[in-house]
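Asker: pasted the sequence and its predicted model underneath.
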Amino acid sequence: MDFHATEGWNRRELIRGTAMLGAGAMLMRPLPTLAADGPMAEIRKAAEAGKEASVQRLREWIALPSIAAENRNMPEGAAYMAELAKDAGFTNVEIVPTDGQPGVFGTIDVGAPRTLGIYFMYDVKQFDPAEWTSPPLEGKLVDKPGFGLSMVGRGAVNQKGPEATFLAALHAIRAVKAKLPVNIVLVCEGEEEIGSPHFRQIATRPNILAALRKCDGIFIPASWQDRNGNVAVNLGSKGVIELELVASGEKWGRGPKGDIHSSLKAMVDSPAWRLVAALNTLVTPDGNTPAIEGWFENVRPLTDREKSLIREAAKHLDEAQQKQMLGVQHWIDDLPYEDALIRLAQEPTVNIEGLVAGYTGPGGKTILPGRAVAKLDLRLVPDQTRAEAEKKLRAHLDKHGFSDVEMNVSGGYDPTETDENSRLIRAELATYKRLGVQANINARLAGSWPGATFTAPPVSIPAGHFGIGHGSGAHAPDEYYLIDSTNPKVAGIVDAAIGYAEFLYTLAAIR
């Protein structure tokens, strides 16, 4: 559904999802009913009754793609996020301006002794409809073998599906007029997919900072159960820098300022080859280890405890299944699985996201390009910082004679770390145990999110991920989120909503 086609509708009714979901797969309830009576049993009934509205709410959110990299639907995305928050019971909801795209903030204050922070993002990655087997904005329901009926769409799992499911939990709790066991602070941004360049402005705004500092912790909703139902409790995440390197005849003073005929290569320098030469200095010949001067000065190795956590988690993971899902046959250096997982957590990386120069259409076009661009992401580990890494990359390029190569940083943030003895992590582990879900403590997530904004001063609270359910294909074609599970070990949308509700009660009760 095109979002602009809904402008004549009542927005609140749209968000509530009044349309009905078509018949789908029979839900197999994989999780134990957590209480035979009391509020959780009633909350489950309300979540089941509200399932169709929850699914439609997600579908219509997917239909509005906010893409920061394209400056697409950003004001509309923030306004829609604000309405979703209000409809789920948040008050004092405000759209927060930044030097970039706006964020959203809201609270639910029930006078509870404890407060939980929730981080949302309303932006999604770019997409090319030609690469999808199902239209990326339709939210079509498709069967995924081994999991069940799933909604396909851009943002389905990253992050609108898990976020919509958390909202579904709040709707279910409100529907039975149960009092929330904790206060909730919601902070949301629209630039996560470009490295959160202005998110700190949101989190440190005086009223938002004051609210966040009252929180026992903050998490981003996640739906990462594998086929065996396992989840990870992450004690940190790598930091990231997103940037592009640009070589051009204009800046270099050699080569053409624009594209010229390729026959002239015999007497004219090539900016494209210059960029390739610069890139080759950034890594070892195999491309697997950063070679930037001083890059490892502040890299803190994993502790023995962290390595033991990874080895223990490996016992519950399926290496063959992971290779199949990733489409790979070997790990770097043909490492054994445990060692590959340790390397995944421990090593900083220099990755080429994309290379663009000259003509890339069908057939050939004999030109010598005047400009070449490489898009990179650099993953950082403790005790590296974004500021240090940017400075060292620039110094490296200059030292190797590439001072003309432009370095345009679009966003990024430092690594995140959270103490495994924090109340947030203990509540996660206790909730998973109560749900009957195998939880593996992960020393460090190889991916990145702006959790360092919360764990570092001035906010200084624990931050992590929590949730059950399943989805896959983030940043890729045919991204999906599980709605009706046919796998008895994996939660569908109703059970995932109950998982969030259970976490709220666990956090309120845990010592």
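Answerer: Okay, I see it.
Asker: could you use CA atoms for every contact and neighbour count after this?
Answerer: OK.
Asker: report the buried residues of the helix or strand where Ala496 lies.
Answerer: Taking DSSP states H and E as the definition, Ala496 sits inside helix 493-509. By neighbour count on 16 or more other CA atoms under 10 Å, the buried set for helix 493-509 is 493-508.
Asker: for the stretch 51-200 of the chain, just list every one of the strands.
Answerer: Assigned strands in the stretch 51-200 of the chain, in chain order: 91-96, 103-108, 115-121, 140-144, 148-152, 183-189 (criterion: DSSP state E, counting those that start in this stretch).
Asker: the second one to strand 91-96, inter-axis angle?
Answerer: Comparing the axes of strand 103-108 and strand 91-96 via axes from the mean of the first three to the mean of the last three CA atoms, to 10 degrees yields an angle of 170 degrees.
Asker: other residues contacting strand 103-108?
Answerer: For strand 103-108, the surrounding residues in contact (CA atoms under 8 Å, 6 or more residues apart in numbering) are 78, 81-82, 85, 89-97, 183-190, 199, 202, 208.
Asker: below is an additional structure, to be compared with the one above:
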Amino acid sequence: MANLVKIYEYLEEHKLEHVAKVQEFLRQPSISTENKGIRECAQLLKEYYRKIGCQEVELVETGGHPCIWAYYHAEAPKTLINYCMYDVQPVAGETWTHPPFEAKLVEKPPFKLVVMARGAYNSKGGYRMWLNALEAILAVEGKLPVNLMFTAEGEEELGSPHLAQFIHQYKERLRRADAVLNTGPSQQIDGSIRMAMGAKGIAEFELECSGHLWGRGPQEFDVHSSMKAITDSPIWRFIHALASLTSLDGNTIRIEGFYDRVRPPTEEDLELIGQLEKTFDPEVWRRTFKIDRWVDDLQGRELLMKFIYSPTLNIQGIYGGHIGAGSKTVLPHKVACTLDIRLVPDMTVDEVMVKLRAHLDKLGYTDILIRPLAGYPPAKVSHKTDIAQAVIQMYRKNGIEPQIWPISGGSWPMYLYCKDPLQLPYCSGGLGHGGNAHSPDEYLVIEGDGKVAGIVEAEKSYVDILYNYAHSEP
């Protein structure tokens, strides 16, 4: 049996070293949309896998940013797949208290010490803590309790357009695994745990309206705004087209047949919703996201059902003409926007894109261009599997009864692991807390506050999950 006490002591004794390793990973930029530091970060991650003794470590070229395959063979009876995204969101146009790639240790009330950096929470900070935990096990025990297959991508923030190519390349190896485990800081700011057993799918795309494609308005360049008296405007046409996609409040999607394939909740889902009603506190989200009121002032069960089971249509940004400070009197010749659709079971990317095209064509907007960017379907698993129970057991050991959600509001390419071609059970978890993902002053807690775990307690939780699973009955 493993000496968990000695592993815990090792983590405590090497706290400063482990914090420094988190900072090192965060100081390496890896902005996938700008191809900034991506290959350098991939090389750094390769070195991390080598240092924990992986017998195989390969940089795998794709049609985009590289993936990484690594394998640690412990001669153990069980094998886990571990997923990693090493890319992060851009920081341009954001105002940070400290430079986003400095990874500075600062106070952020109510926490005495956090590391502030892009990727601190989503998701490089927590991933380096996971590697720290593996190093601690190896230092004390000499080997890990399970075999590990590491699959890392650098395009999650782009919609994972080449992850399927990578998974297909290694699918025969990956099929030998027993389950998929993701680890990361999963506590909310009050210390509670929201444990999602699924992820929505996503379709990301651009819409573009131009005088050239429309055959009206400026054809090649922006013109003086005085010409509006006798010239059609692609931007006004675009605004009306966008407005047709939803109700006036923007909360009901008006594309014909859009909701037709939305799957109703299962009996297991409804049991989980019943438990969530007793523990879910929307005030935590209000404080975290600085949102005062929800759609239609929903509360309780209705709020949960809306969040979990509703597909969404969101405008990420609109760009065209003069978007800088001050005035520039032009009539733009082109306008575009980026949108995303969150998909719930059993919706598909192809289906919603066909319906979007039909909607625009029916209203006469045949000239508006749809430019697909990335997308993948939703996925969902049971919380009754061995890997999920290993995570739940860890939470209960720490006095936490997790909120188990049937599906999260966000998206990641879980389908490649839990549906074809692998069809494996999956779970994600771990103590610790971070915040401001995709926002300025993103952070990861280093010193906890009694409710939220700090780095040492978070790394101990990863150790517990591995040994819980390794010792579970097959």
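Answerer: Alright, I've got the coordinates. Just so we're clear, the structure is a prediction, and the values are computed from it rather than from any experiment.
Asker: still on that earlier bit, buried only: go through the contacts of strand 103-108 of structure 1 for me.
Answerer: Using 16+ other CA under 10 Å, the buried ones in the contacts of strand 103-108 of structure 1 are 78, 81-82, 85, 89-90, 93-96, 183-190, 199, 202, 208.
Asker: if you skip the residues just before and after it, what's nearest to the counterpart of Thr151 of structure 2 in structure 1?
Answerer: Here Thr151 of structure 2 is matched to Val187 in structure 1, going by TM-score structural alignment. In space, and not counting its chain neighbours, Val187 of structure 1 is closest to Phe105: 4.7 Å by CA to CA, 6 or more residues apart in numbering.
Asker: could I get the full set of helices for the stretch 51-200 of structure 2?
Answerer: Taking DSSP state H, counting those that start in this stretch as the test, the helices found in the stretch 51-200 of structure 2 are 124-141, 163-169, 171-174.
Asker: an error on my part: the question was meant for the stretch 251-400 of structure 2.
Answerer: Taking DSSP H, counting those that start in this stretch as the criterion, the stretch 251-400 of structure 2 carries its helices at 267-279, 282-289, 300-309, 349-362, 386-397.
Asker: how about the longest one, which residues of structure 1 does it hit?
Answerer: Aligning helix 349-362 of structure 2 against structure 1 (TM-score structural alignment) gives residues 386-399.
Asker: that stretch vs structure 2, mean deviation?
Answerer: Once superposed with structure 2, the aligned residues differ from stretch 386-399 of structure 1 by a mean of 2.0 Å; criterion: mean CA distance after the TM-score superposition for structure 1.
Asker: got the contact list for that stretch?
Answerer: 239-241, 278, 292-295, 380, 403, 405, 407, 412-414.
Asker: please point out which parts of it sit buried.
Answerer: Arg386, Ala389, Glu390, Lys392, Leu393, Arg394, Ala395, His396, Leu397.
Asker: next: stretch 122-137 of structure 2.
Answerer: By neighbour count on 16+ other CA under 10 Å, the buried set for stretch 122-137 of structure 2 is 122-137.
Asker: residue range for that stretch in structure 1?
Answerer: Residue correspondence for stretch 122-137 of structure 2 in structure 1, counting by TM-score structural alignment: residues 158-173.
Asker: where's that stretch relative to the chain centroid, distance-wise?
Answerer: Taking the mean of its C-alpha atoms, stretch 158-173 of structure 1 sits 15 Å from the chain's own mean (CA atoms, centre = their mean, to the nearest Å).
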